[in-house]
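Chemist: need a 3D model of the following:
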Amino acid sequence: MKRFNRLFFSVLLIFTALTLAAQQEVTIKILETSDVHGALFPFDFIRNKPMDGSLARVFTYVKQERSKSDQQVILLDNGDILQGQPTVYYSNFIDSANPNIVSQMLNYMGYDAATVGNHDIETGPAVYQKVVKESNFPWLGANAVSTTTDHPVFKPYTILERNGIRIAVLGLITPGIPKWLPKILWPNMQFNDMVESAKYWVKHIQKKEKPQIIIGLFHSGYDATYGGANAEERNNENAALLVAKQVPGFDVILIGHDHKELAKKYPNINGDSVLVLDPGSSARMLSEATITISIDKCKKVKSKKVEGKLIAMKGYEPDTDFLNRFSDFYSKVNDFVSKPIGKFTKPISSANAYFGPTEFMDLIHDVQLKISGADISLAAPLSFVSNIDSGNITISDMFKLYRFENFLYTMELTGKEIDGFLEHAASLWFNTMTGPNDTLIRFKKENGRIRLYANYYNFDSAAGIYYTIDVSKPEGDRVTITGMADGTPFDFSKTYKVAINSYRGNGGGGHLTEGAGIPHEELAKRVVISTDKDLRLYMMRYIEKQVEIEPQCHYYWKIAPEEWVKVAIERDRKILFNR
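Modeler: Model (predicted):
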């Protein structure tokens, strides 16, 4: 009996050894950048100072990981890279005859795939189609579908192979684009629901490609309730977690769009865990997912371990070869942003715009009214804090004054709709005060921290009319418009020409749809005319023509009760700016 047992265990050991020998274990490291927003070099060309992030720092880490022989590296980008810094603006619109700097850099760094972001679409088809053609890797977007062919405009997914392991990367873009961008930027295109698209494509990939790993590369955030959205409705802007939980099959889902860092596992409807990573913005962080997978000789998965974390780029020196390779372009951009275009007689700051009328916002209003010839201007600060000194104004200062490449619309709105618009802005912006001890600004608590209830770029004010916002009154009944700036009465039934940026004019923020009550499908009909170039360019031309500008505050509006507001502002300023 003992002899039999020895023989049995000997056979078992041999069988186990042969089985293990037939299995192959591979470690795959997936690195993701997202929402780089033109942070290509370790220098902020807008604020004229060094930058913690940048692709130059990312490449140092990528090269380090590629040098390790015990792992295979996959490098992915998740969109919104073509807008943000003067680096990409210069390549997109000024030096557009040459290959785009983004395609050049991502090719040089050896990216394996990228997903298109909404701000990439915002650059227009001439730019993003050029970048797609120039890239040595696919740009993905399974739910961006042609209305003429019913097929994806971009490649829906790509298959990568590492040491015999087949890895599928499925790209999805936020379907909120029609609410923000004019159709001229996405012609013959529609953006389908992410959950529905993911269900279809995962089944397709599993059946046709038979991958051992499936990665989601989604330009979409994790909070499906953001901005009061209903998570159950189709075409949710931030549906990344909805896909993670409702669509089985993913091992890792790499997300972005919301600029909020995240590294966490979530259970899906089958009880499996899905790793979700979001590196935030400006290449300050890098998402890193490590998958250790074992397959047998028939390519069947025997084991799989998935771990993930975010890596701060601040501690990594910019790659010297990278900087040398693109030094000529760096110099061109530096010369471009340093060009003086005029003078300001005094400094202006967007930091003051949260507490009432300011020179900063009224300069934007003045330019919008001058360019459009409209009766009324509506605008919000597009940077949380931007300071522009007196003296020479350069092109880099224009990116502080106006952050995005929005067009300028002239729209027709009734007096009643304008009132509803401003009521909506006030509801996002201001608290309902019961006395001087209350905050003026509407805040919320998030993860133990006090934050703005809504994004500052939804805090619209108006020019061309005089009005008061009474924060002691309930939402929807705070705004009182007392008359036009030219002294004529304001008429709720009259139709006015209104200058407004294309983001807001397409429904962004809900001011026109929820506030003014205009159906989304009717917004385009209200546009009388649109600029053919971005508003920042027209602002630059305006300043160049004026040569010297004395920024003025016209005091078109005020906040009441003034004695409460005065006390609250001092307290709120410390909350907002820690000073």
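Chemist: contacts, neighbours, all on C-alpha from now
Modeler: Fine.
Chemist: now the helix or strand where residue 571 lies: how far from the chain's centre is it?
Modeler: Using DSSP states H and E, the secondary-structure element containing residue 571 is helix 562-577. Per Cα atoms, centre = their mean, to the nearest Å, the displacement of helix 562-577 from the mean C-alpha position of its chain is 30 Å.
Chemist: in that helix, what counts as buried?
Modeler: Using 16 or more other Cα atoms under 10 Å as the burial criterion, the residues of helix 562-577 that qualify are 564-565, 567-569, 571-573, 575-576.
Chemist: check stretch 127-141 too.
Modeler: When burial is assessed from 16+ other Cα under 10 Å, stretch 127-141 yields the following buried residues: 127-128, 131-132, 135-141.
Chemist: repeat that for stretch 16-34.
Modeler: Neighbour-count burial for stretch 16-34 flags 23-34 (criterion: 16+ other Cα under 10 Å).
Chemist: among those residues, name the ones in strands.
Modeler: Under the assignment DSSP state E, those contribute 24-33 to strands.
Chemist: quick one: the strands in the stretch 401-550 of the chain?
Modeler: Secondary structure of the stretch 401-550 of the chain (DSSP state E, counting those that start in this stretch): strands located at 408-414, 443-446, 449-452, 461-463, 465-470, 479-484, 495-501, 527-530, 548-549.
Chemist: I have a second one here; can you model it like the first so I can compare?
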Amino acid sequence: MTADSIQTTYRFQLLATSDVHGQIVPYDYATKERRRDSLAALAPMIRREREASPELLLLDNGDALQGTPLAHFAARRSCGGTHPIIAAMNELGYDAAVFGNHEFNYGRELLEKAVRESEFPWLSAGIVDRATDEPAFGKPYIIKRINNGTIKIAVLGVTTHYIPNWENPEHIEGLRFQDALETVKHWAAHIREEEKPDLLVVAYHGGFERSLADGTAAERLTGENQAYAMCEAAKEAGIDVIITGHQHRLIADEVLGVTVLQPGFGGETIGKVTVDFEHENGRWTIREKKAELLTPNEWETDEQVTAVVDEAERQTQVWLDEPIGTVEGDMSVREGTIASRMADHPFISFVHRAQMEASGAELSVAAHLAEQPLGFGAQVTMRDVLANFRFPNTLTVLRLSGRDIRDALERTADYFRLDESGEPQVNPAYLEPKPQHYNYDMWAGIEYVLDIRQPVGYRVATVTRNGKPVTDDDSFEVVMNNYRASGGGDYEMFRGRPVVREMMIEQAELFADYFRRYRSVRAECSHSWKVVYE
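Modeler: Presented below is the predicted three-dimensional model:
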């Protein structure tokens, strides 16, 4: 063999999905309209990319098993056989997947079944068994050899350790979530020393806590997102690529010399990393690397992917369209994002009534969980319920003081800002890096006024119960979803407060049962609170 015949360059490609949230088919479950985004829409691109680059690596970066009625039906009603989302991923030949926080929403039994059914490993270095301190679900990383085994690729999987702040404790019993940043540092050093890879990829189900442009804080630095800190540690740790998720952002960039990706959510894009290797001085080195986002063609879908979920989809559609009750009056939400949160509304009033009846609590906290809430029309189906209640939250009753309530109202009032003309608008912090309208709460059982002309922290004008002022020392039983009860959304005043009782039925099922029990529900509200700005 002559020197000229020795291969001196090699191009490697990696594809990554993240936050698909059960969107396997290009279908909007609320409107029944076709949509472009879905795993089935990404699949033709995946197949073409793999045909062009047979040694391509395909990863999923978490939050695959929750988010659509299909995912809910598969978890709660069972479609029989392999979980449909896993079946779709198996069909596409994923090389590995990382646990997202929403993977735990339906409990350990369903998750472990999904892992067993997967024809690929699930990775998370930082989720360990409390008893042994060993990785709870098997491999923290995988090694792939390419180019006839001469090039070694390592992929380390890690998950945001903030999960215990949101998740039902029963769903994560026996698990410990180690700090994701420290986990990456530890395992990257181990991989570099033991495996000596030519490329080290971190697949992190978490996002960026700082601006990619200048490193300034983009959110409260709670530890939920640590990708920028990982980029800062990358040179010492030897990390070349970081795939991110969780925030549902579209990112293809370089940060402090690290190639970074985040491919949105629901199958809107797939992330692609191209790495050009060069062989010199007896070893392979990285000559160039590039990140990009690939967008699916508007009407192209993969029939093989849709076929493996076809029966589960059929069963889901039948279940979604079963009538469960009717509404007397108007419970639809026609107002925009701001208007639907400025004063009491019949839809939110219904949520409060159902929550208080189920829990026996004196007060209730609720939020619009859909970015564009729909409410209910004259006839209500399970499709309508799930369109409004996207997350499998349960209810928790906390004992709160009057001081806690006032602090919580001040936190929720931060949702608003006034523009130059004095009109209300949404605080940009609730829009970027991802929409968080679900962190604006509305209350029942008390009367209150939020004056958003006042500085943040001084916006609660009045708080009364039955016309009597609520004092700091007053005590109430308050029902809310388990995410909020754990302090989710930076409601620190709820964290650690006494838990009076828990209702383990999911909110969607609870509201559906309410309609089944009463058949007809009147649209009404008490007009007990408002937001003023003029």
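Chemist: format the ones in strands among the buried residues of stretch 16-34 of structure 1 as TSV; extra columns: distance to residue 488 of structure 1.
Modeler: Output for those, formatted as TSV (distance: Cα to Cα, whole Å):
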residue	distance to residue 488 of structure 1
24	81
25	78
26	75
27	72
28	69
29	66
30	63
31	60
32	56
33	53
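Chemist: and which of these is nearest residue 343 of structure 1?
Modeler: The closest of those to residue 343 of structure 1 turns out to be residue 33 (Cα to Cα; 38.0 Å).
Chemist: need the contact list for the closest one.
Modeler: Taking Cα atoms under 8 Å, 6 or more residues apart in numbering, we find residue 33 of structure 1 in contact with 76-78, 279, 283, 285-287.
Chemist: for the residue opposite residue 107 of structure 1 in structure 2 once aligned, give its distance to residue 313 of structure 2.
Modeler: In structure 2, the position corresponding to residue 107 of structure 1 is occupied by residue 90, as judged by TM-score structural alignment. Between residue 90 of structure 2 and residue 313 of structure 2 the computed distance is 17 Å (Cα to Cα, to the nearest Å).
Chemist: check residue 101 of structure 2 too.
Modeler: Taking Cα to Cα as the criterion, residue 101 of structure 2 is separated from residue 313 of structure 2 by 24 Å.
Chemist: which stretches of the stretch 351-500 of structure 1 form helices?
Modeler: Taking DSSP state H, counting those that start in this stretch, the helices of the stretch 351-500 of structure 1 run over residues 359-372, 395-401, 415-429.
Chemist: quick one, which of those gets closest to residue 495 of structure 1.
Modeler: Judged by Cα to Cα, the one of the helices of the stretch 351-500 of structure 1 that comes nearest to residue 495 of structure 1 is helix 415-429, at 6.4 Å.
Chemist: which residue ranges of the stretch 1-150 of structure 2 form strands?
Modeler: For the stretch 1-150 of structure 2, strands defined by DSSP E, counting those that start in this stretch occupy the ranges 9-17, 57-60, 96-98, 122-123, 127-129, 141-146.
Chemist: turn those strands into JSON lines, columns for distance to residue 317 of structure 2.
Modeler: Converted to JSON lines, the strands of the stretch 1-150 of structure 2 look like this (distance: least, Cα to Cα, whole Å):
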{"stretch": "strand 9-17", "distance to residue 317 of structure 2": "26"}
{"stretch": "strand 57-60", "distance to residue 317 of structure 2": "26"}
{"stretch": "strand 96-98", "distance to residue 317 of structure 2": "28"}
{"stretch": "strand 122-123", "distance to residue 317 of structure 2": "30"}
{"stretch": "strand 127-129", "distance to residue 317 of structure 2": "35"}
{"stretch": "strand 141-146", "distance to residue 317 of structure 2": "38"}
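Chemist: residues in structure 2 aligned with stretch 397-411 of structure 1?
Modeler: Using TM-score structural alignment, the match for stretch 397-411 of structure 1 in structure 2 runs over residues 384-398.
Chemist: can you list contacts of stretch 370-379 of structure 2?
Modeler: The set of residues that contact stretch 370-379 of structure 2 without belonging to it, under Cα under 8 Å, 6+ apart, is 323-334, 336-337, 347, 384, 387-390, 435-438.
Chemist: show me what counts as buried in it.
Modeler: Of all the residues in stretch 370-379 of structure 2, those buried under the rule 16+ other Cα under 10 Å are 370, 372-377.
Chemist: ok, now stretch 268-286 of structure 2?
Modeler: Counting neighbours by 16+ other Cα under 10 Å, the buried set in stretch 268-286 of structure 2 is 268-279, 284-286.
Chemist: could you find the closest non-adjacent residue to the match of residue 107 of structure 1?
Modeler: Nearest residue to residue 90 of structure 2 in three dimensions, chain neighbours excluded: residue 119, at 5.8 Å (Cα to Cα, 6 or more residues apart in numbering).
Chemist: that neighbour maps to what in structure 1?
Modeler: With TM-score structural alignment as the criterion, residue 119 of structure 2 lines up with residue 136 in structure 1.
Chemist: pretty sure that match sits against residue 107.
Modeler: Yes. Taking contact to mean Cα atoms under 8 Å, the distance of 5.9 Å between residue 136 of structure 1 and residue 107 places them in contact.
Chemist: distance-wise, check the closest residue to residue 478 of structure 2 other than its chain neighbours relative to residue 512 of structure 2.
Modeler: Of all residues not flanking residue 478 of structure 2 in the chain, residue 363 sits nearest, at 4.6 Å (Cα to Cα, 6+ apart). Distance check for residue 363 of structure 2 against residue 512 of structure 2: by Cα to Cα, it reads 21 Å.
Chemist: separation between residue 323 of structure 1 and residue 57 of structure 1?
Modeler: Taken as Cα to Cα, the span from residue 323 of structure 1 to residue 57 of structure 1 is 10 Å.
Chemist: out of these two, which sits in the busier spot?
Modeler: More crowded of residue 323 of structure 1 and residue 57, by other Cα atoms under 10 Å: residue 57, with 28 against 17.
Chemist: give me every residue that touches the counterpart of the more buried one in structure 2.
Modeler: Residue correspondence to structure 2 (TM-score structural alignment): residue 57 of structure 1 is matched to residue 41. The contact partners of residue 41 of structure 2, taken as Cα under 8 Å, 6+ apart, are 25-26, 267, 296-297, 299-302.
Chemist: the strands of the stretch 1-150 of structure 2: which one's closest to residue 400 of structure 2?
Modeler: Evaluated over the strands of the stretch 1-150 of structure 2, closeness to residue 400 of structure 2 peaks at strand 127-129, with 32.2 Å, by Cα to Cα.
Chemist: and that closest one against structure 1, how far off on average?
Modeler: Relative to structure 1, and after both are superposed, strand 127-129 of structure 2 has an average distance of 1.8 Å to its aligned residues, where the measure is mean Cα distance after the TM-score superposition for structure 1.
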